[in-house]
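A.B. asks: got a predicted structure plus its sequence, pasted below:
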Amino acid sequence: MVSIATWNINSVRLRADQVARFLTQEEPDVLCLQEIKTEEKHFPHQVFEDLGYTHRAVHGQKGYHGVATVSRLPFRELDRHDWQANGEARHVGVELLGAAQGMVIENVYIPAGGDIPDREQNAKFGQKLDFLERMAFWADRLDRPTLITGDFNIAPLDCDVYDHKALIKVVSHTPIEIAALDRFRNAHGFEDLGRKHIPAPERNYSWWSYRTYWQDKDRGRRLDHMWASPDLAAQSRSHRFVEETRRWDQPSDHIPLVTEFDL
């Protein structure tokens, strides 16, 4: 069994203690982090080294964005795609070695897209859609067992948000974003593991705004995902979200997801 976790940590240096707590408690073999907000030279390598996560691929930048994959299993880094074509650090891909030989993990942080769901009025929204189109072009050529995971910044199903009617025109749940995400999924036939193991319409949120969190309201959205190519999806045995991290001191606005595979 191999367990893979993903978590938008919203600053790995600020929340290094929380990451260590999560790794000690859940013991995933691999953890994919998004929004690490630091360059590789300032990444808290020793925290992971001390916990046995001796294999790391860090694609960071100063103050914003950034992704990192840390692992107890050996891997080799494959690529760092710039699907936004602007130099931002939003992706790193690795291939597991050893007992999990051949499994590819693509760690991605899709842009949020700003506040206005119109590419003419909001350049960030257009960049998000273009990012997804480039991902779809890439996925069409995949020929290996692949897990793509991270913060997709899209809640695709009606039940993936606390109020579908209220959010249908809000960025992250608009029909144009969902259609773009569908094109990406269909390009490779990815299976949504979150809904394979927690079928719709069961509650399955992964993000809450800080404002509603402090109001103690369950106004969540499922923005974080783990999708697998068909052969790999068939080997997934469980999937869960670790919501208790919301109650930790100064939490991220996202929670971790964990999937186990019988390889």
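C.D. replies: Ah, there it is.

A.B. asks: when you work out contacts or count neighbours from here on, use the C-alpha atoms and nothing else.
C.D. replies: OK.

A.B. asks: next, count neighbours for M1.
C.D. replies: M1 has 12 neighbours, counted by other Cα atoms under 10 Å.

A.B. asks: correct me, but it touches F261?
C.D. replies: Yes - judged on Cα atoms under 8 Å, M1 makes contact with F261 at a distance of 5.5 Å.

A.B. asks: where along the chain do the helices fall?
C.D. replies: Counting by DSSP state H, the chain has helices at residues 16-26, 45-50, 123-139, 164-167, 175-188, 193-197, 210-214, 230-233.

A.B. asks: what's the closest of those helices to E35?
C.D. replies: helix 16-26 (12.9 Å; Cα to Cα).

A.B. asks: from the chain's centroid, how far away is that closest one?
C.D. replies: 17 Å (Cα atoms, centre = their mean, to the nearest Å).

A.B. asks: in that helix, which residues are buried?
C.D. replies: A16, Q18, V19, F22, L23 (16 or more other Cα atoms under 10 Å).

A.B. asks: nearest to R90, out of the helices of the chain?
C.D. replies: Per Cα to Cα, nearest to R90 of the helices of the chain: helix 123-139, 10.3 Å.

A.B. asks: what is the closest one packed up against?
C.D. replies: helix 175-188 (3 or more Cα pairs under 8 Å, 6 or more residues apart in numbering; DSSP states H and E).

A.B. asks: comparison target below:
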Amino acid sequence: MPLSVATWNINSVRLRMPIVERFLVENAPDVLCLQETKCVDDQFPSAAFRKIGYRHLAISGQKGYHGVAIVARRPIEVVERRRFCDKDDCRHISVRVPVGDKSVLLHNFYVPAGGDEPDPEINWKFRHKLDFVAEMNAVRAEHDANSASILVGDLNIAPLEHDVWSHKQLLNVVSHTPVETESFEAMRKAGSWVDLMRHNVPYEQKLYTWWSYRARDWEASGRGRRLDHIWSSENLLPVFSGYDILRDARGWEKPSDHVPVIARFDIG
């Protein structure tokens, strides 16, 4: 039984609902995980999702900032909305998705961006980001014969040299500083997570999921970063059938600065 899971930082779900609908109609993932929904739960456009077949929803939102949500065409069961760094800022939600004879635990994360100054002593936002990633060490890729785990989201760190347009020029830019990338990879390994987007993809191949609004012509500049990620427990590797980065979505009308990523699994 196949399972497709998409992740997308939508940068305001109500503002960008037209392109969300386009994406779902054209690509029809089983599950879509959204970040930066930027609305409280009762203002989430649930009716619009249900109208196009996404009748199962798990939402954790707040007014104007942050927020995560999971919408699905198949039943899901909410597991938890975890607090990090003692803040109620709606950056995590997890659900269970039954797939064949397995139960998949799916985590959806929105990691803090960290501000502009990569110094935790003078920038509390950067300190918060580092602390948040440190707490994510406790999120493990739980699995056994009947279960598996997937972790997706805007993790706001481009960990590898070719996850950014210029490793050298971005070493002191938040999202690619050594203190971030080293703690990020240590956290991923501590949880026994597999980076599916880099599985069987050469490390020298450039991979981007985000292009800044600041570039007048994002496509011509090519200055992207891989900030959005899809990880899984090891037992899903044999059934992982690939993924797509929908780069064209960056050029849609009123786009997010992130694009959707879809992973596919042939779970039997």
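C.D. replies: Cool, got the structure. If you're wondering where the values come from, they're calculated on a predicted model, not measured in any experiment.

A.B. asks: TM-score for this pair?
C.D. replies: Overlay of the two chains. TM-score (TM-score structural alignment, normalised by the length of the first structure): 0.96; 262 aligned residues with a Cα RMSD of 1.4 Å.

A.B. asks: before we move on, back to that, kindly reformat the helices of the first structure as CSV containing distance to W7 of the first structure.
C.D. replies: Formatted as CSV, the helices of the first structure follow (distance: least, Cα to Cα, whole Å):
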stretch, distance to W7 of the first structure
helix 16-26, 9
helix 45-50, 15
helix 123-139, 20
helix 164-167, 24
helix 175-188, 20
helix 193-197, 14
helix 210-214, 16
helix 230-233, 20
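
A.B. asks: aligned to T174 of the first structure, what sits in the second structure?
C.D. replies: Matched across to the second structure, T174 of the first structure falls on T177, judged by TM-score structural alignment.

A.B. asks: and the gap between its match and Q169 of the second structure?
C.D. replies: 10 Å (Cα to Cα, to the nearest Å).

A.B. asks: who touches the residue most central in space within the second structure in this structure?
C.D. replies: The residue lying closest to the centre of the second structure (Cα atoms, centre = their mean) is G153, at 1.3 Å. By Cα atoms under 8 Å, 6 or more residues apart in numbering, G153 of the second structure lies in contact with T7, W8, N9, C33, L34, Q35, N108, F109, Y110, D228, H229, I230.

A.B. asks: doesn't R14 make contact with the fifth one?
C.D. replies: No - counting by Cα under 8 Å, L34 of the second structure stays clear of R14, with 11.9 Å between them.

A.B. asks: higher neighbour count, the two?
C.D. replies: A direct count of neighbours by other Cα under 10 Å for L34 of the second structure and R14 places L34 higher, at 28 against 15.

A.B. asks: and which of the buried residues of helix 16-26 of the first structure is nearest Y213 of the first structure?
C.D. replies: Q18 (17.9 Å).

A.B. asks: what sits against the counterpart of the closest one in the second structure?
C.D. replies: Using TM-score structural alignment as the criterion, Q18 of the first structure maps onto I19 of the second structure. Residues in contact with I19 of the second structure, defined by Cα under 8 Å, 6+ apart, are W252, E253, P255.

A.B. asks: quick one on the thing from earlier: surely the match of T174 of the first structure and P118 touch.
C.D. replies: Yes - with contacts counted by Cα under 8 Å, T177 of the second structure reaches P118, the gap being 7.5 Å.

A.B. asks: higher neighbour count, the two?
C.D. replies: Neighbours of T177 of the second structure and P118, each counted by other Cα under 10 Å, are more numerous for P118; the result is 21 against 17.

A.B. asks: without its sequence neighbours, what residue ends up closest to the more buried one?
C.D. replies: Spatial nearest neighbour of P118 of the second structure, excluding adjacent residues (Cα to Cα, 6 or more residues apart in numbering): V174 at 5.6 Å.

A.B. asks: burial of the one you found, as a residue count?
C.D. replies: 22.

A.B. asks: list the contacts of it.
C.D. replies: V174 of the second structure neighbours (Cα under 8 Å, 6+ apart): A113, G114, G115, D116, E117, P118.

A.B. asks: could I get these as a markdown table with distance to S212 of the second structure?
C.D. replies: Shown next, in a markdown table, are the contacts of V174 of the second structure (distance: Cα to Cα, whole Å):
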| residue | distance to S212 of the second structure |
| --- | --- |
| A113 | 13 |
| G114 | 16 |
| G115 | 14 |
| D116 | 14 |
| E117 | 17 |
| P118 | 18 |
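
A.B. asks: quick check, nearest of these to N200 of the second structure?
C.D. replies: A113 (28.1 Å).

A.B. asks: distance-wise, check the closest one relative to A69 of the second structure.
C.D. replies: A113 of the second structure is 18 Å from A69 of the second structure, by Cα to Cα.

A.B. asks: equivalent analysis for K189 of the second structure, please.
C.D. replies: For K189 of the second structure, the distance to A69 of the second structure equals 26 Å [Cα to Cα].

A.B. asks: neighbour count winner among those two?
C.D. replies: A69 (25 against 15).

A.B. asks: circling back to that earlier point, who wins for most neighbours among the contacts of I19 of the second structure?
C.D. replies: Busiest of the contacts of I19 of the second structure [other Cα under 10 Å] is P255, holding 18 neighbours.

A.B. asks: I appreciate the help and will end here.
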